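Student: sequence unavailable; structure follows:
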């Protein structure tokens, strides 16, 4: 089935926003690079913010579909599946098109917490966190909530390090730390009387 003009615009805008940033990519740039007229753009999206929101929703859907499909198809037990998250990050970081997380960048560009792009970015992270919490709960650790918070910080830190180029292998370093946290969480908790 041939994609609609709207879908085509969203996919092309995703690449432009990812490369240039949301605010730096003006309507004239979007028109020039997508080949879609302003009239057609405004037919599908009342404002540039509406287009940004559609792009973020599309990226959320495609990223989570890819990510969870890879996890589900791994066939690994829960603890190893949780660690496999970092292998998937490594694959993503190795893609020639990798320019960082569009949601981290959106929340930095639109810092007002009520802005729709900020809200959508936070929702994306909440959905990822929920999936990690479900996995953590299946591992048998004593505190799945704490492990989830720790793993999410490792994920976000690895993404930023990969984007900025501040570590040569952030996913491997994060995976090693996650393994240690997982092993620590599996140990019986000592009680003091």
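Tutor: The structure has been received and is ready for your questions. Predicted model, so just to flag it, every value in this text is computed and none were measured.

Student: every contact and neighbour count from this point should use C-alpha atoms.
Tutor: OK.

Student: for the closest residue in space to residue 56 that isn't next to it in sequence, which residues are in contact?
Tutor: Counting by C-alpha to C-alpha, 6 or more residues apart in numbering, residue 120 is the residue found nearest to residue 56 once chain neighbours are left out, at 6.9 Å. For residue 120, the contacting residues are 53, 56-57, 103, by C-alpha atoms under 8 Å, 6 or more residues apart in numbering.

Student: quick check, nearest of those to residue 173?
Tutor: For those, the minimum distance to residue 173 (C-alpha to C-alpha) is 22.4 Å, reached by residue 103.

Student: and that closest one, how far is that from residue 33?
Tutor: If you measure residue 103 against residue 33 using C-alpha to C-alpha, to the nearest Å, the figure is 22 Å.

Student: pull the number of nearby residues for residue 145.
Tutor: The number of residues packed near residue 145 is 17, by other C-alpha atoms under 10 Å.

Student: try this one next to it:
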């Protein structure tokens, strides 16, 4: 475990919030799990809400770095590269600790759109859409912005379906739909 108190708090919070939910996990449990004292907690985070926001920002950075690595390591041709998202999701769905999407889960728990946690979760989704859009632009697709949002919708649906079904099959099913969208899409000459 890291010696830095802030780091220990973030690690513990990320795991606990993902496993059990933001509202179900109190500050006392985070303190016990991280082995950080109350005074140190409040020195780093004025409130639990501030911890949630910073944890989500950190998870966003890590998740998007994972997505970039997944795409960069793919052997798909540039026009098919956006499909690597679904290949990566299939791997994530296999994890024993898979509990869905931390950002979707946050938006469900913090349904008020003005909530800082909800806003950070929504920003994550927009950043993923922007990344998919860049891949689609590089692939030469004319209506790349619409396709990027459709791919995000398929990915979110696959995540929720994988959680509901308890398997990995949602990823290849979503990939098949995404592949059909690409085949039907117009490309730049």
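Tutor: Perfect, I can see it now. A quick note: this is a predicted structure, and the numbers were derived from the prediction, not measured.

Student: and residue 103 and residue 33 of the first structure? which has more neighbours close in?
Tutor: Looking at residue 103 of the first structure and residue 33 with other C-alpha under 10 Å, you find the greater number of neighbours at residue 103, namely 22 against 13.

Student: isn't the more buried one right up against residue 56?
Tutor: Yes - look at residue 103 of the first structure against residue 56 with C-alpha atoms under 8 Å: they come within range, at 7.3 Å.

Student: now the common contact residues for the two.
Tutor: With C-alpha under 8 Å, 6+ apart applied, the overlap between the contact sets of residue 103 of the first structure and residue 56 consists of 120-121.

Student: residue contacts, residue 26 of the first structure?
Tutor: Residue 26 of the first structure neighbours (C-alpha under 8 Å, 6+ apart): none.

Student: oh sorry, the question was meant for residue 72 of the first structure
Tutor: Here residue 72 of the first structure is in contact with no residues (criterion: C-alpha under 8 Å, 6+ apart).

Student: rerun at 10 Å
Tutor: Taking C-alpha atoms under 10 Å, 6 or more residues apart in numbering as the criterion, residue 72 of the first structure is in contact with residue 81.

Student: helix, strand or coil for it?
Tutor: In terms of secondary structure, residue 72 of the first structure is helix; the call rests on DSSP: H, G, I helix; E, B strand; the rest coil.

Student: from residue 80 of the first structure, how far off is it?
Tutor: Applying C-alpha to C-alpha, the value for residue 72 of the first structure to residue 80 of the first structure is 12 Å.

Student: got it, and residue 166 of the first structure?
Tutor: According to C-alpha to C-alpha, residue 166 of the first structure stands 27 Å off from residue 80 of the first structure.

Student: settle it for me: which of those two has more neighbours?
Tutor: Comparing residue 166 of the first structure with residue 80 by other C-alpha under 10 Å, the one with more neighbours is residue 80, at 16 against 11.

Student: ok, and the closest non-adjacent residue to the counterpart of the more buried one in the second structure?
Tutor: In the second structure, the residue paired with residue 80 of the first structure is residue 80, using TM-score structural alignment. Nearest residue to residue 80 of the second structure in three dimensions, chain neighbours excluded: residue 139, at 7.3 Å (C-alpha to C-alpha, 6+ apart).

Student: quick check, that neighbour in contact with residue 147.
Tutor: No - in this structure, residue 139 of the second structure is not within contact of residue 147 by C-alpha atoms under 10 Å, at 11.6 Å.

Student: find residues that contact each of those two.
Tutor: Between them, residue 139 of the second structure and residue 147 share these contacting residues under C-alpha under 10 Å, 6+ apart: 82, 133, 182.

Student: related to what we said a few turns ago, ok, of the contacts of residue 120 of the first structure, which one's closest to residue 172 of the first structure?
Tutor: Closest approach to residue 172 of the first structure among these (C-alpha to C-alpha): residue 103, at 22.2 Å.

Student: tell me which stretches of the second structure form helices.
Tutor: If you assign secondary structure with DSSP state H, the helices in the second structure sit at 5-20, 27-34, 38-44, 48-72, 84-93, 102-109, 116-138, 144-165, 170-184.
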